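Engineer: Sequence first, predicted coordinates after that:
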Amino acid sequence: MKFIKSISTSIFTLLLCTACESDLEQVTYSSENAIPPTLSSLNDSYILESKNASQEAFTLTWSHPDLGYQASVINSLEMDVKDKNFANKIILASSKTDLSHTITVSDLNSKIMTLLKVYEMETAPTGIEFRISSSISAAADTLYSNIVSTTITPYEGEPEYPAITLRGSYNGWDFTKSQKVYSVNSDNIYAAMVYFDGKAADGWKFCGTEDWSTDNWGAPESMTPEQSLVTLVSGNGGDIKAYSKNSYYLEFNNTTGELKVSKPHNSWGIVGDHNSWGSGDTMMTLETETDENNKFQYYLKATLDMSAGNKWKIRPEEKWEDDIAPGAVEGEFEDAGDGNFKVSEAGNYTIKWYFNKVTPKIIVVKNK
């Protein structure tokens, strides 16, 4: 009995010590006692101009938070419209080590235009706020720095997002003529619709730089045809040849290498009153152009006759799944208000659908 009692006492003591150590670990970090990071100030105002798009707008610097002990902390630089409580914050940078971030005029303008669109605000001088959020783990309270405010005047123009290019047989492996996937939230998720025009199976890759020196991803050693989820290989992957449709919606995580492939289609066409909403859609063909900003653009095009008041839509393979309605695009067109496009006047029309964008664009032109 003494032996059993001795063991029991030892176990109790061990558990007590373990519990004490656990409690000490849990109370080591206190958000009330921790000192949050400090974010540097900015000028009172900035005016952004497109001619300076590639230049630096400004640099923000900050300090590490003081937690009272050594810990791995992720500091994230956040921005949002002033007085919105960071409800739709955009993360400009996240790092365990960096204490500064420089943003270009183009990147800053793009992010402000994105926020103005979210809040349905006009393009005008706008109050913008920045802060640092310091995170240890999901279980610990996040620390926030002081908020730094400034007024920024953006310029009109199509927002630019971080992008990764698709190089392949479809474009002669030309970096300057590549379709892209985009990161809307400036994180590690890139997505867009792409169109291979019958050459998907000939091979393609994701590429971040023109000379292939960094940031390129290819196929693993084995893939199944039309594989919907695959982890790509960074650096030395093979050409991706497992897909044979013309168009896909791609979602790529450049941190994990995970690629999600959906919405496979071989054709797109115009359906509407002109064909009694039945079969025999007016097929769209792939075209390219260089726009006024010297950017290479891909679009699908159709030309057809329509009567006054005709309604129409874009759909794939004469099926209604994944059809395109006015609410999903921007551009120059008439919205019938019932989920369809329309034309008010009879005539011959050219419809251009710029699909490879964050928000696809449709331009409808009445031909003379």
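Structural biologist: Perfect, I can see it now. Numbering: from 1, shown residues only.

Engineer: contacts and neighbour counts: CA atoms only from here.
Structural biologist: OK.

Engineer: Endpoints of stretch 331-349, how far apart?
Structural biologist: 15 Å (Cα to Cα, to the nearest Å).

Engineer: If you count neighbours, what's buried in that stretch?
Structural biologist: Neighbour counts using 16 or more other Cα atoms under 10 Å place 333, 335-336, 340-343, 349 of stretch 331-349 among the buried residues.

Engineer: next one: stretch 178-191
Structural biologist: 178-187, 189-191.

Engineer: would you list these in a markdown table and tack on distance to L259 and secondary structure?
Structural biologist: Converted to a markdown table, the buried residues of stretch 178-191 look like this (distance: Cα to Cα, whole Å; DSSP: H, G, I helix; E, B strand; the rest coil):
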| residue | distance to L259 | secondary structure |
| --- | --- | --- |
| S178 | 18 | coil |
| Q179 | 16 | strand |
| K180 | 14 | strand |
| V181 | 11 | strand |
| Y182 | 13 | strand |
| S183 | 14 | coil |
| V184 | 16 | coil |
| N185 | 18 | coil |
| S186 | 17 | coil |
| D187 | 15 | coil |
| I189 | 10 | strand |
| Y190 | 10 | strand |
| A191 | 10 | strand |
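
Engineer: and which of those residues is nearest L92?
Structural biologist: S186 (6.9 Å; Cα to Cα).

Engineer: ok so G278 is a helix residue?
Structural biologist: No: per DSSP: H, G, I helix; E, B strand; the rest coil, G278 lies outside any helix segment and is coil.

Engineer: Got another one to weigh against that:
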Amino acid sequence: MSCEEDKDLTKINENDFVAPVLSGIVVDQEFVLVKDTTSVDSLKEIWAVLTWTKADYGKPLATTYTVQIDKVGSDFANPIEFNNASENEISILVETINTKMFNMEDNYYPPLVEANVEIRIKAIVSEYIDPVYSAVTQFYLTPYDAGKPKLYVTGTHQPIPWDFASAQTLYSLNEDKNYEGYIYLTDCEYKLNKTPDIAWGAGATAGTIAIDGPNFSNATEGMYWITVDTLDATINTALHNWGVIGSATPGGWDTDTNMEFDFDLKKLKVTLNLTADFIKFRVNDAWTINLGDNDADGTMEQGGSDIAVPSAGNYTVYLDLSNPERFSYELVKN
């Protein structure tokens, strides 16, 4: 900051500041972001053109403006931000706002779920003077799913029954009609949701699916490998009981130690004593499906190398099967 600007700051009265006035979004306006897979250009479409009047400090001062968006009630504690230097207009692309929502790990916005949010303009002239904010405008924003296409398995097996936002998911790895993945089911009823309002239920015959069909029923609790073909309208489920086995475990290479599912973490886990030796993971007390780690990097491969336990002790072992592209594990010493 120059000496001249510093002198100007000593002469201004913060009580006389006039805040920016935001335009471009109105109260309770609803936006549904759409990813059109048939057109790359759809992601380059403009979501909103925001303009605002410049903050008035009683004299011309270099001002930096930031657009802030956060969930209603959060008091902008962890906002999405767009910095716009000294300009008082910004065009925000569909892809840009959705990517920012998708990457907010500490302030998660579930895809395809309407979020009640609010927006404001933050104006700053100096670190020594409190920012000036525009009035807050509340509106609604629904992000699209930025990852692979998914089916959300909602039902009575969930801690919050039928909750779309917290549902376990099946993935379409090739972004086509085929979906697959591991889902932990209890004695429950469930459906396959494409969106909160569009879901497949049971078809007229076993192993088939139908839009708006009755709920699927599951009787035996456990982890299921599920494959779905939405074009041929078929579903297949196979019960996979996962366990830890190996020379480091109490049962050695002869007896599995079964794992249980943690609904909060969406991972399988087990706590047990391990020696400084080796483990693997396998299904249904057999070697047909078994996971190891070829590169000792925490990711899994079918039939992969034995996993070394670094030192003897009591461990909680985690197995994350939520993403069929990348199974992973973690050994946490207690």
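Structural biologist: Everything's here; your move. Bear in mind that the values here come from a model prediction, so they are computed numbers and not experimental data.

Engineer: Could you list which of the buried residues of stretch 331-349 of structure 1 belong to strands?
Structural biologist: When those are checked against strands (DSSP state E), the matches are 335, 341-342, 349.

Engineer: what helix or strand is the equivalent of E321 of structure 1 over in structure 2 on?
Structural biologist: By TM-score structural alignment, E321 of structure 1 lines up with T288 in structure 2. Using DSSP states H and E, the element containing T288 of structure 2 is strand 286-292.

Engineer: hmm, back to that, looking at the buried residues of stretch 331-349 of structure 1, spot the one nearest T282 of structure 1.
Structural biologist: Y349 (11.8 Å).

Engineer: Now do the closest one against I4 of structure 1, distance only.
Structural biologist: 93 Å.

Engineer: got it, and D239 of structure 1?
Structural biologist: 68 Å.

Engineer: More neighbours: those two, which one.
Structural biologist: Neighbour tally, D239 of structure 1 and I4, criterion other Cα atoms under 10 Å: the higher count belongs to D239, 19 against 9.

Engineer: The residue mapped onto V233 of structure 1 from structure 2 and E260 of structure 2: what is the separation?
Structural biologist: Superposed on structure 2 with TM-score structural alignment, V233 of structure 1 falls opposite A210. Counting by Cα to Cα, the gap between A210 of structure 2 and E260 of structure 2 amounts to 31 Å.

Engineer: Adding distance to F206 of structure 1, write the ones in strands among the buried residues of stretch 331-349 of structure 1 out as TSV.
Structural biologist: Formatted as TSV, those follow (distance: Cα to Cα, whole Å):
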residue	distance to F206 of structure 1
D335	36
F341	34
K342	37
Y349	36
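
Engineer: Tell me the one of those nearest Y170 of structure 1?
Structural biologist: Using Cα to Cα, those come closest to Y170 of structure 1 at Y349, 27.9 Å.

Engineer: Please look at the closest one and D305 and confirm they touch.
Structural biologist: Yes: judged on Cα atoms under 8 Å, Y349 of structure 1 makes contact with D305 at a distance of 6.1 Å.

Engineer: Pull up the overlap in contacts between the two.
Structural biologist: Residues touching both Y349 of structure 1 and D305 (Cα atoms under 8 Å, 6 or more residues apart in numbering): there are none.

Engineer: can you point me to the longest strand in structure 2?
Structural biologist: With DSSP E as the criterion, structure 2 gives strand 115-124 as its longest strand.

Engineer: corresponding residues in structure 1 for that one?
Structural biologist: By TM-score structural alignment, strand 115-124 of structure 2 lines up with nothing in structure 1.

Engineer: what packs against that strand?
Structural biologist: strand 64-71, strand 132-133, strand 137-142 (3 or more Cα pairs under 8 Å, 6 or more residues apart in numbering; DSSP states H and E).

Engineer: Can you lay out the ones you listed as CSV showing mean neighbour count and distance to L331 of structure 2?
Structural biologist: Compiled in CSV, those are given as follows (neighbours: other Cα atoms under 10 Å; distance: least, Cα to Cα, whole Å):
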stretch, mean neighbour count, distance to L331 of structure 2
strand 64-71, 22, 35
strand 132-133, 20, 47
strand 137-142, 20, 37
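
Engineer: want to throw those into JSON lines with distance to C3 of structure 2?
Structural biologist: Formatted as JSON lines, these follow (distance: least, Cα to Cα, whole Å):
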{"stretch": "strand 64-71", "distance to C3 of structure 2": "19"}
{"stretch": "strand 132-133", "distance to C3 of structure 2": "23"}
{"stretch": "strand 137-142", "distance to C3 of structure 2": "37"}
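
Engineer: And these: which comes nearest A202 of structure 2?
Structural biologist: strand 137-142 (28.2 Å).

Engineer: And that closest one, how far out from the chain middle?
Structural biologist: Centroid separation for strand 137-142 of structure 2 versus its chain: 19 Å, with Cα atoms, centre = their mean, to the nearest Å.

Engineer: Kindly report the same for stretch 272-279 of structure 1.
Structural biologist: Counting by Cα atoms, centre = their mean, stretch 272-279 of structure 1 comes out at 35 Å from the chain centroid.

Engineer: Please list the residues outside it that contact it.
Structural biologist: Residues contacting stretch 272-279 of structure 1 (Cα under 8 Å, 6+ apart): 271, 281, 305-307, 310-313, 318.

Engineer: Swap in 6 Å and give it another go.
Structural biologist: 271, 310-312 (Cα atoms under 6 Å, 6 or more residues apart in numbering).

Engineer: And the helices in structure 2?
Structural biologist: Taking DSSP state H as the test, the helices found in structure 2 are 3-10, 94-102.

Engineer: Now tabulate those helices in CSV and tack on mean neighbour count.
Structural biologist: CSV is the format used below for the helices of structure 2 (neighbours: other Cα atoms under 10 Å):
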stretch, mean neighbour count
helix 3-10, 11
helix 94-102, 19
